[in-house]
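> Pasted the sequence and its predicted model underneath.
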Amino acid sequence: MWWKFSMHLVSMLTLLGFSLFFFFMSLSFLMGEVVVVVDWNMITLNSSNIVMSLIFDWMSFMFLSLVLFISSMVLYYSGGYMEGDLNFNRFMFLVLLFVFSMSALIVSPNLISILLGWDGLGLVSYALVIYYQNEKSANAGMLTVLSNRVGDVAILLSIALMYDLGGWNFIYYVMGLSDIGAEGALKWLVILAAMTKSAQIPFSAWLPAAMAAPTPVSALVHSSTLVTAGVYLLIRFSPAFICSKVLGVLMLVSCLTMFMAGLGANFEYDLKKIIALSTLSQLGVMISAISLGLAGLAFFHLLTHALFKALLFMCAGVVIHNVGEYQDIRMMGGLCYFMPSTSMFMNLANLSLCGTPFLAGFYSKDLILEAAFMSSLNFIIFLLYFLSTGLTVSYTFRLIYYSLTGNFNLGVVGSLGDNSNLMVNSMKGLCMGALVGGCVLSWLIFPEPLMICLSLSMKILPLLVSVAGALIGYLLNILSVTSKLNSLFMYKFVVVAGSMWFMPFISTFKGTLISLGVGLNMFKVSDKGWSEYYGGQGFFELMVDFSSGLQLMSESSIKLLMKSFFVFVVIVMFIF
């Protein structure tokens, strides 16, 4: 019993200590401009070496420090959230294995060694999504793991293509990759792997479905681990995309994902899915920054987003616990009167997500928007940026109206309050990150100011769009609740926008039928067809016949001798 209730505390202290160590190492490497690459040669194959590589630079140390800091808070939070769970130890070990897989991916500059973390994330995420053993969790876990397998196959094909370059340490080759031949295919495969892991269109359906996992897992997945792996891989590969043709496709896909997620969140009523769609929108912001050639800004936003998104999910977990395990925001309301601490943390995370000035999200998000407005964007991409920014603030204030303010809509009278000191204390550390994390990281990563030249109207455009989105999200929902149901008059639009443009349907029912049908035909024709006839089964039958003949010959059968003599006579007569 002692082990069960103290494991979260021991894990938190251990990871927090490692986090502080890696943070100071990051500062040391950043100031000294030091990069250390460690290679362990495992197998030599022709002229290629299969090595286990580790890279230690300021970027890997800083990201590792952030992952371990958030993980320590989440594990401490889990001690209160998962209290009373019969499989508490199993849950903690799975989360620790999940953190280890992400850490292995962060310090791997080699496509073969990166598989240790890449496949580990996919496998452990499946085990965590199906943690609550019911049909919904099983379906969500299967969708998650099958979607991520597409990216795993892309990484395996990338390993095959990189064999032609003489090694798999991509940090040595990214600068000289062209857009033609095998090198161009390598770029497309890396982008495909990142799109599946970071849930970009058309692989977006698994991200809201993964909400079937426990809330501490959601806080970890959506802040700094699973979904950020694809963005981190693109950041490492970013020198290969400079002046490349693939950036146009990447920009369009990321902006469409950003817009689709923001639009869908305005019609969603599940608390955790709204926050998941906000993660999807912010992932689109990061990848669009990479497609603009701003990998440093994308990494900056990756760090700041992780801080307030983990806090937002932890607040959602406390709210769900208090309202009787409901996740429908229409069953909440007026929670700020009963849960002041949680409401304060949640508002802080929400405002940081909106890019409110001088919170963590402002420093990175506003910088990306200004850099994008200063770039040579076409009108469609500019419009998607413009609308996505407004939609983010709109669904945030809609969430605030339905859950924290408004009318008290709980169906039963319950005891609401910030009762769990353990969960509230774990959120305080992330609260400080959401408050000052942006400015601190800004000073560290960008010690010199960036030169941004914009007109006054373009400079204040993000702020004006945010204010307009806040008014629309708050006032229109007050009107829709107090008056008639306006959504019924635009039912078709609501269905399309609220269903993520039918992507869950395509990814599950229709997509599964098509893919399984194609797979069955290939299995019949290839595995059970020609490859079986000329492959393993055919070779087996040939060996059986050959061994039977050898056995007859070893028995010195008179019949065999007579047959052999007869065949010999026939051959001689045929020749002569």
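Looks like it arrived, so ask away.
> contacts, neighbours, all on C-alpha from now
OK.
> Going along the chain, name the strands of the stretch 451-576 of the chain.
Taking DSSP state E, counting those that start in this stretch, the stretch 451-576 of the chain contains no strands at all.
> Who are the contact partners of residue 94?
124, 127-128 (CA atoms under 8 Å, 6 or more residues apart in numbering).
> which of the residues you listed tops the neighbour count?
Counting neighbours by other CA atoms under 10 Å, residue 128 leads the contacts of residue 94 with 21 neighbours.
> How many neighbouring residues does the closest residue to that one other than its chain neighbours have?
Nearest non-adjacent residue to residue 128, counting by CA to CA, 6 or more residues apart in numbering: residue 213, 5.9 Å away. Here the number of neighbours of residue 213 (other CA under 10 Å) works out to 21.
> Could you pull out the helices in the stretch 1-150 of the chain for me?
2-32, 58-81, 88-106, 114-129, 135-162 (DSSP state H, counting those that start in this stretch).
> Need the winner for burial among these.
Neighbour counts averaged per stretch over the helices of the stretch 1-150 of the chain are highest for helix 58-81, at a mean of 25; criterion: mean count of other CA atoms under 10 Å.
> who are the neighbours of that helix, in terms of helices and strands?
Packed against helix 58-81, as judged by 3 or more CA pairs under 8 Å, 6 or more residues apart in numbering; DSSP states H and E, are the following elements: helix 2-32, helix 88-106, helix 215-221, helix 295-322, helix 421-445.
> let's bring in a second one:
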Amino acid sequence: MLYLSLCFISFFLLMFLSSLMFMMSLYFILNDLIYFIEWEIISLNSSTIVMTMLLDWMSLLFMSFVLLISSLVILYSEDYMSGDMMLNRFIFLVLMFVLSMVFVIISPNLISILLGWDGLGLISYCLVIYYQNVKSYNAGMLTALSNRVGDVALLMAIAWMLNFGSWNYIFYLDCLNYSEMYLIMLLIILAGMTKSAQIPFSAWLPAAMAAPTPVSALVHSSTLVTAGVYLLIRFSKALPEWLLSLMLVISVLTMFMSGLSANFEYDLKKIIALSTLSQLGLMMSILSMGFADLAFFHLLTHALFKALLFMCAGMVIHNMKNFQDIRFMGNLTTFMPLTSACFMISNFALCGLPFLTGFYSKDLILEMISLSYLNMFMYMLYFFSTGLTVCYTFRLFYYVMWGDYNLVSMCKLSEESWFMLYGMLGLMIFAVMGGSMLNWMIFLTPYFICLPLIMKMLPILVSVMGLWLGSMLFKYSMNYYFNLFNKYEMIIYSGSMWFMPMIFTKGVSNLPLNIGLNSMKYVDMGWSEYFGAQNLYYVLMKLSGINQWIQMNDFKSYLVFFVIALLMITLIM
């Protein structure tokens, strides 16, 4: 049984490497160390090809979290993917995915970042189409093409950095914020926005839910979608003010859009995907306000409870015989108590319940926003989006945990998948204790925040109001309240992510792709062929035919006599 040994070997190896990286990150934090390791791959005359690695507390800590979550996801996959005849192929894809993310994390060089960046895009496509049906193929193509925009932006940034003589961006951060270098920063922000699915590139993130649930747990917590945020954290010192202001507006609108859409969605995995999109907007917005360390802190805490949330959702879907519609679920606290406990802990951490993992990062971010210079519209939108998080979380509780069970009564619900439970319980410990642990590690000097009482209590007040709104509206049905005002158009608009999936599928396929098809048909294979290569070919063929005809008959002898006669006449005269 190859895949059994492969699962366990991968689990123990990744867990060991994660523990090693975590201890090294502690050592690097306490001693304030940064290591550059250069490996000379090949040297020919004076030209060398060198692989450079950057090891500091940030890269080591992030790698330890990626390896920890991927090890538990692989253990979880042992049960979840047990019906797959090719589980070893799935595990190899996941390991290649993790390796690509490690390349992105440890690279101070744009070329090696592109290696991991493209690896993430390619392997994510292979994982999204893993189930091989039409929906998966469409979702995979949308994911791949959306991410190609960021890949092209990164390639253009690499070309522009030829001006510096090296692609090791880490050495040039202090001089990148001059006016002539704005183009590089604009391209880097574009790459980060596509990979982290900010507006208008948000459509691919819920579509990527076509992948198996263990992949979703890995992608949405610590790998693919966080690569863009991590890249921008690395470039944060060089980002100009006007680009940061633009990024702030886009990220706050992404938070608001995803929170609103999650309140109208009925697919369990898509609701959690939209909550990931909301948290990515939160990370990007606090990063654009100049707090890169807070963005990194929330990135790590979010990875812990979001991976647990997807694992719990996978356990529920696994037991519900692959139904993902939350209207078929209900009263799962009775049938699956341990899974329900993990699910509720991860959701409470998402909401920022005091002293769980999410509280330490979200509360600190909201208080720093209250302490910063921000106009009232953005400030209110920020806190309203935070309230929407609590609103859709309690809607999810009502449908999944407390409502009536709406599937056939013959369906058996059980928690006998021990490897899935081991993975979930391992992450549950970190979802409870990880926030305080990271807070003590990263911020050796605590933030001192002095605010009026009402602003200090505002995050909790907003959460309570979101709880009340969610319980009031979804205790019955939101459609009933909107039906009173005949506002179904608003439900369609809000629930469809502001029509972004439609624009990015039908809009892109109908207009630009048709333009490309027609240009290929009428220009590349039409007029340019007629006046270009093909026409030249036909002309040369005709000329060579005439030449051949001359050479194959007696005309050449008459031509020789004619030339001789002309020469004789010329000599006589």
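All right, it came through fine. A quick note: this is a predicted structure, and the numbers were derived from the prediction, not measured.
> So after superposing, what's the score?
Once superposed, chain against chain, the TM-score is 0.91 (TM-score structural alignment, normalised by the length of the second structure); 562 aligned residues with a CA RMSD of 3.1 Å.
> could the helices of the stretch 1-150 of the first structure be laid out in JSON lines, adding distance to residue 223 of the first structure?
Shown next, in JSON lines, are the helices of the stretch 1-150 of the first structure (distance: least, CA to CA, whole Å):
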{"stretch": "helix 2-32", "distance to residue 223 of the first structure": "16"}
{"stretch": "helix 58-81", "distance to residue 223 of the first structure": "8"}
{"stretch": "helix 88-106", "distance to residue 223 of the first structure": "12"}
{"stretch": "helix 114-129", "distance to residue 223 of the first structure": "14"}
{"stretch": "helix 135-162", "distance to residue 223 of the first structure": "17"}
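> Out of the ones you listed, which gets nearest to residue 438 of the first structure?
Nearest to residue 438 of the first structure among the helices of the stretch 1-150 of the first structure is helix 58-81 (12.8 Å), distances taken as CA to CA.
> Where in the second structure does that closest one align, residue-wise?
The aligned range for helix 58-81 of the first structure in the second structure is 57-80, by TM-score structural alignment.
> Over to stretch 11-22 of the first structure?
With TM-score structural alignment as the criterion, stretch 11-22 of the first structure aligns to 10-21.
> average gap between that stretch and the first structure?
For stretch 10-21 of the second structure, the mean distance to aligned residues of the first structure following superposition is 0.6 Å (mean CA distance after the TM-score superposition for the first structure).
> wait, isn't residue 500 of the first structure in contact with residue 261?
Yes: at 7.0 Å, residue 500 of the first structure counts as touching residue 261 under the criterion of CA atoms under 8 Å.
> So the two - more neighbours on which side?
Neighbour count, other CA under 10 Å: between residue 500 of the first structure and residue 261, residue 261 has more, with 31 against 23.
> what does that one align to in the second structure?
In the second structure, residue 261 of the first structure lands on residue 258 (TM-score structural alignment).
> got it, and residue 428 of the first structure?
In the second structure, residue 428 of the first structure lands on residue 425 (TM-score structural alignment).
> Spatially, what comes nearest to its match if we skip its sequence neighbours?
Distances taken as CA to CA, 6+ apart place residue 342 nearest to residue 425 of the second structure, at 7.4 Å, with adjacent residues excluded.
> check contacts around that neighbour.
308-309, 312, 424-425, 428.
> again with residue 97 of the first structure
Counting by CA under 8 Å, 6+ apart, residue 97 of the first structure makes contact with residue 124.
> helix or strand for residue 194 of the first structure, which one?
If you go by DSSP states H and E, residue 194 of the first structure is part of helix 181-197.
> still on that earlier bit, can you redo the helices and strands packed on helix 58-81 of the first structure as a markdown table with distance to residue 168 of the first structure?
Formatted as a markdown table, these follow (distance: least, CA to CA, whole Å):
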| stretch | distance to residue 168 of the first structure |
| --- | --- |
| helix 2-32 | 25 |
| helix 88-106 | 15 |
| helix 215-221 | 28 |
| helix 295-322 | 22 |
| helix 421-445 | 28 |
